[in-house]
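**Student:** I'd like to go over a predicted model; first the sequence, then the structure.
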Amino acid sequence: MRVLAAMSGGVDSAVAAARAVEAGHDVVGVHLALSRMPGTLRTGSRGCCTIEDSMDAQRAANALGIPYYVWDFSERFKLDVVDDFVAEYTAGRTPNPCMRCNERIKFAALLEKALALGFDAVCTGHYADIRTDASGRRELHRAAAWAKDQSYVLGVLTAEQLAHAMFPLGATPSKQEVRAEAAARGLSVAAKPDSHDICFIPDGDTRGWLADRLGETPGEIVERDGTVVGEHRGAHGYTIGQRKGLAIGRPAADGKPRFVLEIHPKQNRVVVGPREALEVSELAGSRYTWAGAAPEAPHEEFDCDVQIRAHADPVPAVAVVRDGELVLTPREPLGGVAPGQTAVVYVGTRVLGQCTIDRTVSAVPQPAS
């Protein structure tokens, strides 16, 4: 097969490309230039898609003896990921930019261009597994090493995208093995630290980054009954479940710590309450997709597990498509679920699908006003 290996400049994508070459595929490496500041330098494990990452990817491609190119996707990345991130926070939601990047850049824009150029598959260094069912249809499954499993951020992939995806690291039992393999192959990225945080906010200061773009507009912090307990500098600087940085001027009447429960951007208001009020009994989203074949009867309730964060534990739930939404009811209430987050649905190790959460139902009744 002709395989396009997406090479981020990290050890995972380099080893994935090496395994594709070793498997006998005709491999071409490509680095996606996503930053609008191509001279940006990397700081330890913070940031990615920098000029240093591009050079690391090229060194790896040279060591593997494969052609290497840099494709400028910075404009598409700004529109589909960065601008979406800002718009979601403006709307009082908590987005996951990694999901949008995988959905719209790595497995939409990149795959579209790869297929147009005659490639059969796109290879990445994600820790996930692709299996084929009895009917020959491809399914997305968790990686062998659950500690490194990245199937959650791939939950947005469709059947068509899975048909052209390749994840050579899916069966690898540990990251240590990948690093050892990179060292044995003479790849200079063998000891390179993993990147973390949001790639376009390398210093990790999301609130400051948003304030620079959206400004600061003071507003009220209120209890669920409407009692004003403090003031904020901009509702977009808060996320559901946040405790630190609330600057509430006086203790709550019940003496319990306060957490962000709701964000109302139109009123520029942040609602806070006790931890137990974060628990939700239902979550739903109209923007849902299936990763491979859809359930046989999605309009009938079925058992599943739901995961709401990349590193969260999956929890048992009941799912159903109703009134244009994928509705998920966890067997036990879930805490800290925010609109804008992604709920990924599993059946066993298989990723069945996902939805962007539009609404939640609180497990704790609203107090009478």
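**Tutor:** Good, I have the coordinates.

**Student:** only C-alpha atoms for contact and neighbour calcs from this point on.
**Tutor:** Will do.

**Student:** can you map out the helices along the stretch 151-300 of the chain?
**Tutor:** 159-162, 175-184, 206-214 (DSSP state H, counting those that start in this stretch).

**Student:** Would you tell me which one of these is buried the most?
**Tutor:** helix 159-162 (a mean of 17; mean count of other Cα atoms under 10 Å).

**Student:** for the stretch 101-250 of the chain, what spans make up the strands?
**Tutor:** Counting by DSSP state E, counting those that start in this stretch, the stretch 101-250 of the chain has these strands, from start to end: 121-123, 128-132, 138-142, 165-166, 219-223, 228-232.

**Student:** Buried residues of stretch 74-90, list them for me.
**Tutor:** 74, 76-78, 80-82, 84-86, 88-90 (16 or more other Cα atoms under 10 Å).

**Student:** ok, now stretch 16-31?
**Tutor:** Buried, per 16+ other Cα under 10 Å, within stretch 16-31: 16-21, 26-31.

**Student:** okay, those residues in JSON lines with secondary structure and distance to His141 next?
**Tutor:** Output for those, formatted as JSON lines (DSSP: H, G, I helix; E, B strand; the rest coil; distance: Cα to Cα, whole Å):
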{"residue": "Ala16", "secondary structure": "helix", "distance to His141": "17"}
{"residue": "Ala17", "secondary structure": "helix", "distance to His141": "20"}
{"residue": "Ala18", "secondary structure": "helix", "distance to His141": "22"}
{"residue": "Arg19", "secondary structure": "helix", "distance to His141": "19"}
{"residue": "Ala20", "secondary structure": "helix", "distance to His141": "19"}
{"residue": "Val21", "secondary structure": "helix", "distance to His141": "23"}
{"residue": "Asp26", "secondary structure": "strand", "distance to His141": "26"}
{"residue": "Val27", "secondary structure": "strand", "distance to His141": "24"}
{"residue": "Val28", "secondary structure": "strand", "distance to His141": "26"}
{"residue": "Gly29", "secondary structure": "strand", "distance to His141": "25"}
{"residue": "Val30", "secondary structure": "strand", "distance to His141": "25"}
{"residue": "His31", "secondary structure": "strand", "distance to His141": "26"}
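
**Student:** what about versus this one:
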Amino acid sequence: MPLDPALNSLGLPKPPSETRVVVAMSGGVDSSVVAAQLAEEGYDVVGVTLQLYDHGAALAKKGACCAGRDIHDARRVAETMGFPHYVLDYENTFREAVIDEFADSYLAGATPVPCIRCNERVKFKDLLNTARDLDADCMATGHYIQRKMGDLGAELHQAADAARDQSYFLFSTTKEQLDYLRFPLGHLHSKAETRALAQRYGLSVADKPDSQDICFVPNGNYAAVIEKLRPGAAEPGEIVDPNGHVLGVHKGVIHYTIGQRRGLGIGGLADPLYVVKLDVDKRQVVVGPKEMLATRRVPLREVNWLGDDGLTDMAEREIAVKVRSTRPPIPAILRPISQTEAEVELMVAEEGVSPGQACVFYAPDDSRVLGGGWIWRGR
């Protein structure tokens, strides 16, 4: 709650009843609780669910984000709490801005993170603009991340619950977007608290399981989706060692990721081997010992900087970074090259750093998110 009594719980200077909030509703428990909580507090809530693809098509899976069941669940929550709910058709936008790039990046040997692009190009861009068109004062989501007011404006901070923190997927949020966004769940210390709130509001989604996969990738099978999107993409080739010696054959580079050990089909060797490089042009999967995965220098592009000063104001600065969503931040040095490019030097080498993934920046001494960038070429 804000300290200034003149502000409401969303930090705006008027009563909740005069404050319109668009809530991005996926049909899951998190965004449903946000909408229900704000409605109970008396805000003028408008729920919006995006239909991102045809939920009857082969790409979608039962229970996927924004598929048919989720649209139904979001609508039911709106009916329960008594606020309007709209479904917007964003299929073309989602395919062009997220799915096509996902397929092309994968074909190029990268390991893309489409959830970041969806937040960046769809939810926090087109949907945010729609919220403004609806005369909303702000847009709220169910993401586990915190928005705090600093001396120079709104800041992005990690969630109170480290196990639920989604800051890795929101690093590209701009300062302008952050002024308009709200994240009411970021202060909670466990998912159990969220589900307890859902029970208290009588929501039908209180016990709904969390989605574990990318919404348009059934059962986490990336390769199957790529083959549907890009027929003929799974061309066979050679599995080679770093010196080019052929160790076996594969059924397509798209079936492999950097750091992969299992399922290589080259058993019988004395030491375990890992995928250390994907050579798309030669259709080769390069394998080597684990130490070849170690990386300290990470080149970045499309950098988004959320610090108080300018990115290039300093030649280098100490920060902490995540190169994978599931790992804690580690010490690093950030060296800007331009307003959108930089290099990160990790103090301790990380394994399996791959082009297409994100490198997210954090303040070294607190929970603040300072932005991040996209890893764009091999070690």
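**Tutor:** Yes, it's here. Keep in mind that this is a model prediction, so the values were computed, not measured.

**Student:** Any chance of the buried residues of stretch 74-90 of the first structure in a markdown table with distance to Ala6 of the first structure as columns?
**Tutor:** Supplementary listing: those in a markdown table, determined by distance: Cα to Cα, whole Å:
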| residue | distance to Ala6 of the first structure |
| --- | --- |
| Ser74 | 15 |
| Arg76 | 16 |
| Phe77 | 15 |
| Lys78 | 19 |
| Asp80 | 19 |
| Val81 | 18 |
| Val82 | 20 |
| Asp84 | 23 |
| Phe85 | 23 |
| Val86 | 26 |
| Glu88 | 28 |
| Tyr89 | 29 |
| Thr90 | 32 |
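
**Student:** Just the ones in helices from these, please.
**Tutor:** Under the assignment DSSP state H, these contribute 74, 76-77, 84-86, 88-90 to helices.

**Student:** Can you tell me which of those lies closest to Ala310 of the first structure?
**Tutor:** Phe85 (17.2 Å; Cα to Cα).

**Student:** In the second structure, spot the helix with the most residues.
**Tutor:** helix 68-81.

**Student:** Run through the neighbouring helices and strands of that one.
**Tutor:** Helices and strands touching helix 68-81 of the second structure, by 3 or more Cα pairs under 8 Å, 6 or more residues apart in numbering; DSSP states H and E, are helix 29-40, strand 44-51, strand 85-89.

**Student:** mean deviation (superposed) between that helix and the first structure, please.
**Tutor:** Taken over the aligned residues, the distance from helix 68-81 of the second structure to the first structure averages 0.8 Å (mean Cα distance after the TM-score superposition for the first structure).

**Student:** Val28 of the first structure corresponds to which position in the second structure?
**Tutor:** In the second structure, Val28 of the first structure lines up with Val46, judged by TM-score structural alignment.

**Student:** isn't its match right up against Ser32?
**Tutor:** No: here Val46 of the second structure does not reach Ser32: they are 11.8 Å apart, not a contact under Cα atoms under 8 Å.

**Student:** what's the neighbour count on Asp72 of the first structure?
**Tutor:** The number of residues packed near Asp72 of the first structure is 15, by other Cα atoms under 10 Å.

**Student:** Skipping adjacent residues, who's closest to the match of Val28 of the first structure in space?
**Tutor:** Leaving out its chain neighbours, the residue that sits closest to Val46 of the second structure by Cα to Cα, 6 or more residues apart in numbering is Val22, at 4.7 Å.

**Student:** quick one: secondary structure of that neighbour?
**Tutor:** Assigned with DSSP: H, G, I helix; E, B strand; the rest coil, Val22 of the second structure falls in the strand class.

**Student:** mind checking how far it is from His72 of the second structure?
**Tutor:** 18 Å (Cα to Cα, to the nearest Å).

**Student:** Compare the two and say which one has the larger neighbour count.
**Tutor:** Val22 (26 against 13).

**Student:** The equivalent of the more buried one over in the first structure: what's it in contact with?
**Tutor:** When the first structure is aligned by TM-score structural alignment, Val22 of the second structure is paired with Leu4. The contact partners of Leu4 of the first structure, by Cα atoms under 8 Å, 6 or more residues apart in numbering, come to 27-30, 114, 119-123.

**Student:** Try it again at 7 Å.
**Tutor:** Each residue near Leu4 of the first structure by Cα atoms under 7 Å, 6 or more residues apart in numbering is listed here: 27-30, 114, 119, 121-123.

**Student:** List the contacts of Pro316 of the first structure.
**Tutor:** 304-306, 330-331.

**Student:** swap the cut-off to 10 Å and go again
**Tutor:** Shown in contact with Pro316 of the first structure (Cα atoms under 10 Å, 6 or more residues apart in numbering): 303-307, 328-332, 345-347.

**Student:** Including distance to Pro251 of the first structure, could those residues go into a markdown table?
**Tutor:** A markdown table is the format used below for the contacts of Pro316 of the first structure (distance: Cα to Cα, whole Å):
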| residue | distance to Pro251 of the first structure |
| --- | --- |
| Asp303 | 42 |
| Cys304 | 41 |
| Asp305 | 38 |
| Val306 | 35 |
| Gln307 | 34 |
| Leu328 | 35 |
| Thr329 | 34 |
| Pro330 | 32 |
| Arg331 | 33 |
| Glu332 | 30 |
| Val345 | 39 |
| Tyr346 | 41 |
| Val347 | 44 |
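
**Student:** Weed out the non-buried ones from the residues you listed.
**Tutor:** Buried among those by 16+ other Cα under 10 Å: 303-307, 328-330, 345-346.

**Student:** tell me which of those is nearest to Leu169 of the first structure?
**Tutor:** Tyr346 (20.1 Å).

**Student:** give me the element the closest one is part of.
**Tutor:** strand 342-347 (DSSP states H and E).

**Student:** which residue packs closest to Tyr191 of the first structure, ignoring adjacent ones?
**Tutor:** Heads up, residue 191 of the first structure is Ala, not Tyr. Arg179 is the one closest to Ala191 of the first structure (Cα to Cα, 6+ apart), at 6.6 Å.

**Student:** which ones are touching the aligned residue in the second structure for the one you found?
**Tutor:** Counting by TM-score structural alignment, Arg179 of the first structure corresponds to Arg195 in the second structure. Residues near Arg195 of the second structure by Cα under 10 Å, 6+ apart: 29-30, 33, 201, 203, 205-208.

**Student:** that older thread, with the contacts of Pro316 of the first structure in mind, which one is nearest to Thr43 of the first structure?
**Tutor:** Of those, the one sitting nearest to Thr43 of the first structure (Cα to Cα) turns out to be Gln307, at 30.7 Å.
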